[in-house]
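In: No letters, just coordinates:
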């Protein structure tokens, strides 16, 4: 009578598979967020991106869609931060990179959990909020704190790419940080809703692209 010993995956292989899945999820962060948000911008009556920030899509009937969009995208970005840590353990990129992008993920989750206050005539028929609610204030704080750290994170990764001889990725990372700063801090209050949407799109696009790069590095050669 023979016995068969079941095969047990080694911890390193399990960790590698988990890292690959985290990075694969992060690759979907930008397409998911932009796709869901764009669909709502077109479908929600009374919404005008030139006047209304995307956060207002979380309010009113159907607001749960954007709430879920914020939360799920944030979780994917947190997964990216974990995957980045596992792939780049040494140096500042292995420490500060995951922290800074992790803040972006946490900020997106918080932006979904703490729903923005209605305003600027959206949803239609909703009275204007005279005093911000606690959750509206928390939403605004989360949104403000999320993007700037991730912008610094682009610069941190640029230094690592440069050190590793990956010049194109280093230049692209610096260019991304500059673009986000220019768009986000452009002195035109009238375009703030569009500019905020562009900033989030740029940062999530960067996350998805870097996640794809790191996942390719895991492929057997």
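Out: All right, it came through fine. Treat the numbers as computed from the prediction; the structure is a model and nothing was measured. Numbers count the residues shown, from 1 in each chain.
In: use CA for all of it now, contacts and neighbours both
Out: Will do.
In: just the helices in this protein please.
Out: Counting by DSSP state H, residue ranges of the helices within the chain are 11-27, 29-43, 63-87, 91-113, 134-163, 167-184, 192-218.
In: Check the offset of the shortest one from the chain's centre.
Out: This means helix 29-43. On the basis of Cα atoms, centre = their mean, to the nearest Å, helix 29-43 sits 13 Å off its chain's mean C-alpha point.
In: by contact count, what packs against it?
Out: With contacts taken as 3 or more Cα pairs under 8 Å, 6 or more residues apart in numbering; DSSP states H and E, helix 29-43 sits against helix 63-87, helix 192-218.
In: List the buried residues for the last one?
Out: Think helix 192-218. Buried residues in helix 192-218, counted by 16 or more other Cα atoms under 10 Å: 192-212, 214-215.
In: helices or strands next to that helix in the packing?
Out: Using 3+ Cα pairs under 8 Å, 6+ apart: helix 192-218 touches helix 11-27, helix 29-43, helix 63-87, helix 134-163, helix 167-184.
In: Looking at those, which one is packed in the most?
Out: helix 63-87 (a mean of 23; mean count of other Cα atoms under 10 Å).
In: What lies in contact with that helix?
Out: When contacts are defined by Cα atoms under 8 Å, 6 or more residues apart in numbering, helix 63-87 is touched by residues 19-20, 22-23, 25-26, 28-30, 32-33, 36-37, 55, 57-58, 94-95, 97-99, 101-102, 104-113, 115, 207, 211, 214.
In: thinking again about what came up before, Throw the helices of the chain into TSV and include distance to residue 122, thanks.
Out: Formatted as TSV, the helices of the chain follow (distance: least, Cα to Cα, whole Å):
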stretch	distance to residue 122
helix 11-27	31
helix 29-43	12
helix 63-87	11
helix 91-113	17
helix 134-163	14
helix 167-184	23
helix 192-218	13
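In: alright, now check it against this:
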């Protein structure tokens, strides 16, 4: 006589719980996927449209000043929050793998740095907003110092995260993503270094480096989301 095996309480509850956790992880990863494109599009659109702004002279952070400065402030805060949430998703999918501890941590630090960069606004400088004297500000405000500190921490964390991701993919035998991770980290390292040294068009190299590294984290999150 055949018997019908009924699901036990553990098996009947484990599957929905696992499905809910997977859905939650995918949602968190989606936050990381959209963070970089959102920040880049909003920043570059303003760079093209805001009167007096010149990307060859002004960093994208300067957009936090002026009557429309709230747009860039909100951009920093929202993208930072999305990045922090996305880091939790990366931690879930990378747990137990090489770099699986530090890559998400560093991405989270970067997100927190973006939030801080939105709270502490860069001082007006070099003719932006319109009416600001040419050249750097005579003195930095507390907010200006805070923005510089937040940027330094955020950039360092993002560069390190890219290199840790490079190690993660190398150990997994994925040469293409490993190279791309290191290229993204190096783009930000060199772009930021050139800008800090006062090199010509340093604000452009910084913008390129930041956006490249941020977009790569979004790509990594998108790939993880597909396999989650």
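Out: Arrived safely, thanks for sending. None of the values given here were measured: they were computed from a predicted structure.
In: Return the distance of the residue mapped onto residue 43 of the first structure from the second structure relative to residue 63 of the second structure.
Out: Applying TM-score structural alignment, one finds that residue 43 of the first structure aligns to residue 49 in the second structure. Applying Cα to Cα, to the nearest Å, the value for residue 49 of the second structure to residue 63 of the second structure is 11 Å.
In: Over to residue 102 of the second structure?
Out: Distance, residue 102 of the second structure to residue 63 of the second structure, using Cα to Cα: 31 Å.
In: Looking at these two, which one has more neighbours?
Out: Neighbour count, other Cα atoms under 10 Å: between residue 102 of the second structure and residue 63, residue 63 has more, with 26 against 17.
In: right, and that one touches residue 45 too?
Out: No - judged on Cα atoms under 8 Å, residue 63 of the second structure makes no contact with residue 45 at a distance of 10.7 Å.
In: Spit out the residues that contact those two alike.
Out: With Cα under 8 Å, 6+ apart, residue 63 of the second structure and residue 45 have no common neighbours.
In: For residue 188 of the second structure, give me its contacts.
Out: So residue 188 of the second structure contacts 155, 159, 206, 208, 209, 210, 212, 213 (Cα under 8 Å, 6+ apart).
In: when you align them, which residue in the first structure goes with it?
Out: Using TM-score structural alignment as the criterion, residue 188 of the second structure maps onto residue 180 of the first structure.
In: Kindly report the same for residue 210 of the second structure.
Out: Match for residue 210 of the second structure (TM-score structural alignment): residue 200.
In: Could you pull up the residues touching that match?
Out: So residue 200 of the first structure contacts residue 147 (Cα under 8 Å, 6+ apart).
In: residue in the first structure matching residue 59 of the second structure?
Out: Using TM-score structural alignment, the equivalent of residue 59 of the second structure in the first structure is residue 53.
In: For its match, which non-adjacent residue is spatially closest?
Out: Among residues not flanking residue 53 of the first structure along the chain, residue 193 sits closest, at 4.4 Å (Cα to Cα, 6 or more residues apart in numbering).
In: My guess is that neighbour contacts residue 51. True?
Out: Yes - between residue 193 of the first structure and residue 51 there is a contact under Cα under 8 Å: 6.2 Å.
In: now the contacts of residue 188 of the second structure as TSV including distance to residue 10 of the second structure?
Out: Shown next, in TSV, are the contacts of residue 188 of the second structure (distance: Cα to Cα, whole Å):
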residue	distance to residue 10 of the second structure
155	46
159	44
206	53
208	51
209	49
210	47
212	46
213	43
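In: distance of the equivalent of residue 153 of the first structure over in the second structure from residue 77 of the second structure?
Out: Using TM-score structural alignment, the equivalent of residue 153 of the first structure in the second structure is residue 161. Residue 161 of the second structure sits 20 Å away from residue 77 of the second structure, going by Cα to Cα.
In: do the same with residue 131 of the second structure
Out: 27 Å.
In: What of residue 160 of the second structure?
Out: Distance, residue 160 of the second structure to residue 77 of the second structure, by Cα to Cα: 22 Å.
In: same thing with residue 51 of the second structure?
Out: 23 Å.
In: Identify the residues contacting the match of residue 153 of the first structure.
Out: 102, 103, 104, 106, 107, 185 are the contacts of residue 161 of the second structure under Cα under 8 Å, 6+ apart.
In: Would you agree the fourth one is in contact with residue 158?
Out: Yes - contact between residue 106 of the second structure and residue 158 holds when scored by Cα under 8 Å: they sit 6.5 Å apart.
In: What lines up with residue 138 of the second structure in the first structure?
Out: Match for residue 138 of the second structure (TM-score structural alignment): residue 130.
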